[in-house]
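S.K.: Quick one, structure for this:
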Amino acid sequence: MTPADQPAKRPRTHSRSGDPAKAAGRPDTSKPVGPATAADWISGARLRTLPLAVAPVALGTGAGVLAIAEGSWHPARALLALVVALALQIGVNYANDYSDGVRGTDDHRVGPARLTGSGAAKPKHVLAVALAFFGIAALAGLALVVVTQQWWLLAVGAVAIVAAWFYTGGKHPYGYYGLGELFVFVFFGLVATAGSAYVQALTVNLEAWLGGVGAGLLACAVLMANNLRDVAQDKLARKRTLAVLVGERAGRVLFVVFALVPFVIAAFLALFYPTAWLVQFALLAALPACLIVLTAKTPRELITALQLTSLTALLYGVGLGLGLVF
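M.R.: From the prediction side, this is the model:
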């Protein structure tokens, strides 16, 4: 989060009785902060994660167009699917900001400060924004259901929103028990890709499922890079991410697996769709990310790896989607 340009006249300090530092007997080192600016709210949306929403929709749309016998496509449905994915991703980001902030998990983070955890925004305001984006996702999803007349998709959308909230929300968030990667693999990989294909062709072909696996693994890689950066702080806050559970060394290896297996899938699909070979150029971003994660010694390096992996996911999803069609 970008700090406010001018501090408030009466700066507030961020402090909670449940602060892990205080519980451990350490002094409160929080600093006064000013009210959140527009730039802070935009930063709170975590724009660098949005490629994880775009990639599966692009890939799934390409797979869906491939499955349509007459070779046509439905751009309005693709746009609605994109709105669902983007709104859900942004909603998750704000919901995480709220939930981690009120728990005190973000009190010791080493990455960009969060709206709630820094005290720059009231928790209820961050929660309201998160719910607003979930509402946008729900409305776009409802429009898709009406257009396609596939009413059972309402259940899929409801499960996606509930899963997004309980990632870090509720009394027992599953993101605190090493299941975050499973969430992003299922919903930002398989569901988003297969769903985007389905609303195009009303069927899901093998290309969509395989592409969904690739997109999901890259989403897992982004999350792993983020969590490797915060391992020490998450241990302190008792947030048991997969990186915390398996340890930093194994987490780095898992990152490489998550980042490179999608290119094996792309190579297999390229045997049948030659243009898909062009997706391998995304390795120009993926390989440096892997090298950085394997050798990183500072949080800043892992943030760079996260950015490169997000770029990889975007190139992979859009490139493979186009490769299936052309």
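
S.K.: drop to CA atoms for contacts and neighbour counts, all remaining ones
M.R.: OK.

S.K.: and L144, what does it touch?
M.R.: R77, L80, A81, V199 (C-alpha atoms under 8 Å, 6 or more residues apart in numbering).

S.K.: Tell me how far it lies from L79.
M.R.: The gap separating L144 from L79 is 10 Å, by C-alpha to C-alpha, to the nearest Å.

S.K.: List the residues that contact L269.
M.R.: Going by C-alpha under 8 Å, 6+ apart, L269 touches E207, A276.

S.K.: check which helix or strand covers it.
M.R.: L269 belongs to helix 248-270 when assigned by DSSP states H and E.

S.K.: circling back to that earlier point, and of the contacts of L144, the nearest to I303?
M.R.: Distance to I303, by C-alpha to C-alpha, is smallest for A81 among these, at 28.6 Å.

S.K.: How about that closest one, nearest residue that isn't a chain neighbour?
M.R.: Nearest non-adjacent residue to A81, counting by C-alpha to C-alpha, 6 or more residues apart in numbering: S196, 6.1 Å away.

S.K.: Buried subset of the contacts of L144 as a PyMOL selection?
M.R.: Command for PyMOL that selects the buried part of the contacts of L144, burial taken from 16 or more other C-alpha atoms under 10 Å:
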select buried, resi 77+80+81+199
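
S.K.: Pull the most distant pair out of the contacts of L144.
M.R.: Greatest spatial distance in the contacts of L144: L80 and V199, 9.7 Å, computed using C-alpha to C-alpha.

S.K.: Would you do the same for the sequence below? I want to compare the two.
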Amino acid sequence: MNRWVDAARPRTLPLALGSILLGNFLAYASGKFDLLIAILATLTTLLLQILSNFANDLGDFSNGVDNADRKVALRAVQTGKISQQEMRTAVIWTAVLSFFSGNSLLFFGLKNAPLEVWGTFLGLGLAAIAAAIAYTVGKRPYGYMGLGDISVFLFFGLIGTMGTYYLQTFSLNLILLLPASGCGFLSVAVLNLNNLRDIDNDIKSGKNSIPVRIGKINGFYYQKALYILAMACFYAYPFAAGIPVNGYQQLLILGIYPIIVLFRELHPGMSSVQIDPYLKKTALRTLFLILVFGIIQILTSQ
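M.R.: Now for the predicted structure:
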């Protein structure tokens, strides 16, 4: 069991919860919340993240990216702990579980919704499953073309947050794009750190991530830009939404400050071993920021 837990990459799971928690917090603050919807959305997102991790493990090994040159964050298939066939089977079953969990979410969340709404959410769910697999699996994985950042921003930011909010409230507000984008930028920041850590091996194996395309130094500038954009989005939300900036809203600095620390600590001279712990740090601090932000919105709404 330990090998499968490791392959699921538990340290990535807090980040997967970010957009779902954010959407639920915003819905609760608006006065509408269903616990069952929140639980099913959380379960579906965790399954999709695990699916993505399994597929990434399989795809990177099959495409020669996870090879003998990889020395940091070794993968299950790469090290032989899990065979390719076992991982392929796990990808299929996790995709099936994600599909059924997602459909359960839609069944309870869209009971009285028009058919076109059902179709839209079903399409988004299938796209999420396809995106999780196609990131590194197949003849032309989009992650090898530097397109992973866009996918992560959409699914772990905009779609995760706005979709959850809609399932809870049956409404949408464009102002919510600000916190949703903030969550998306921080999710991309974790992916970019992953790519900065693996840049040397990715260059050799032909994986053209954003850091490979723009270079390690510019990759760190890009990383810091993502932090700045995320913090700006969360700070701008109460002003854009017309929410009084009272004492509660000012407490947002409690969630922002740990991100500022990351901004100051990261620098282009860091080795892969030094970069690796910052993936977990960024994921956990993103979750903490969302918790602080969400609680503030609930307190402000009362």
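
S.K.: Need the TM-score between these chains.
M.R.: In this superposition the chains share a TM-score of 0.89, using TM-score structural alignment, normalised by the length of structure 2; 286 aligned residues with a C-alpha RMSD of 1.6 Å.

S.K.: what lines up against the residue nearest to A81 of structure 1 once you look at structure 2?
M.R.: Matched to structure 2 by TM-score structural alignment, S196 of structure 1 sits across from T164.

S.K.: In three-state terms, label that match for me.
M.R.: helix (DSSP: H, G, I helix; E, B strand; the rest coil).

S.K.: Give me the nearest residue to F293 of structure 2, chain neighbours excluded.
M.R.: Using C-alpha to C-alpha, 6+ apart, the nearest residue to F293 of structure 2 is L252, at 6.2 Å.

S.K.: What's the match for the one you found in structure 1?
M.R.: Under the alignment (TM-score structural alignment), L252 of structure 2 pairs with V279 in structure 1.

S.K.: just G184 of structure 2 next, same as before
M.R.: Per TM-score structural alignment, G184 of structure 2 is aligned with G216.

S.K.: Make sure that match is actually in contact with G180.
M.R.: No - between G216 of structure 1 and G180 there is no contact under C-alpha atoms under 8 Å: 11.8 Å.

S.K.: For those two, work out which one has more neighbours and name it.
M.R.: G216 (31 against 21; other C-alpha atoms under 10 Å).

S.K.: part of a strand, is that one?
M.R.: No - G216 of structure 1 is assigned helix when assessed by three-state DSSP, not a strand.

S.K.: gap between it and L50 of structure 1?
M.R.: 14 Å.

S.K.: show me what contacts V293 of structure 1?
M.R.: Listed by C-alpha under 8 Å, 6+ apart, the contact set of V293 of structure 1 reads A225, R252, F255, E301, L302, A305.

S.K.: actually L308 of structure 1, sorry about that
M.R.: Neighbouring residues of L308 of structure 1 by C-alpha under 8 Å, 6+ apart: A285, A286, P288, A289.

S.K.: Repeat the analysis, applying 10 Å as the threshold.
M.R.: 48, 222, 282, 284-290, 292, 302, 314 (C-alpha atoms under 10 Å, 6 or more residues apart in numbering).

S.K.: cool, I39 of structure 2 as well?
M.R.: By C-alpha under 10 Å, 6+ apart, the contact set of I39 of structure 2 is I20, T45, L105.

S.K.: Residue for residue, what is the longest helix structure 2 has?
M.R.: helix 35-62 (DSSP state H).

S.K.: mean deviation of it from structure 1?
M.R.: Average distance, helix 35-62 of structure 2 versus aligned residues of structure 1 after superposition (mean C-alpha distance after the TM-score superposition for structure 1): 0.7 Å.

S.K.: how many other residues sit next to the equivalent of L131 of structure 1 over in structure 2?
M.R.: The alignment partner of L131 of structure 1 in structure 2, by TM-score structural alignment, is I92. Residues within reach of I92 of structure 2, counting by other C-alpha under 10 Å, total 15.

S.K.: what about I92 of structure 2, helix or strand, and which?
M.R.: With DSSP H and E as the criterion, I92 of structure 2 is inside helix 84-109.

S.K.: List the buried residues in that helix.
M.R.: Those would be 84, 87-88, 90-91, 94-95, 97-99, 101-106, 109, for helix 84-109 of structure 2 by 16+ other C-alpha under 10 Å.

S.K.: cool, and stretch 253-267 of structure 1?
M.R.: For stretch 253-267 of structure 1, using 16+ other C-alpha under 10 Å, the buried residues are L254, F255, V256, V257, F258, A259, L260, P262, F263, A266, A267.

S.K.: and the longest helix of structure 2, how far from the chain's centre?
M.R.: Here helix 35-62 of structure 2 is found 10 Å from its chain centre; the criterion is C-alpha atoms, centre = their mean, to the nearest Å.

S.K.: so it corresponds to what in structure 1?
M.R.: Using TM-score structural alignment, helix 35-62 of structure 2 corresponds to residues 75-102 of structure 1.

S.K.: With stretch 217-224 of structure 2 instead?
M.R.: Against structure 1, the aligned range for stretch 217-224 of structure 2 is residues 249-256 (TM-score structural alignment).

S.K.: Superpose on structure 2 and give me the mean offset of that stretch.
M.R.: Taking mean C-alpha distance after the TM-score superposition for structure 1, the mean distance separating stretch 249-256 of structure 1 from the aligned residues in structure 2 is 0.6 Å.

S.K.: who touches that stretch?
M.R.: Residues from elsewhere that reach stretch 249-256 of structure 1 (C-alpha under 10 Å, 6+ apart): 217-218, 220-225, 227-228, 242-246, 248, 257-260, 286-287, 289-296, 309.
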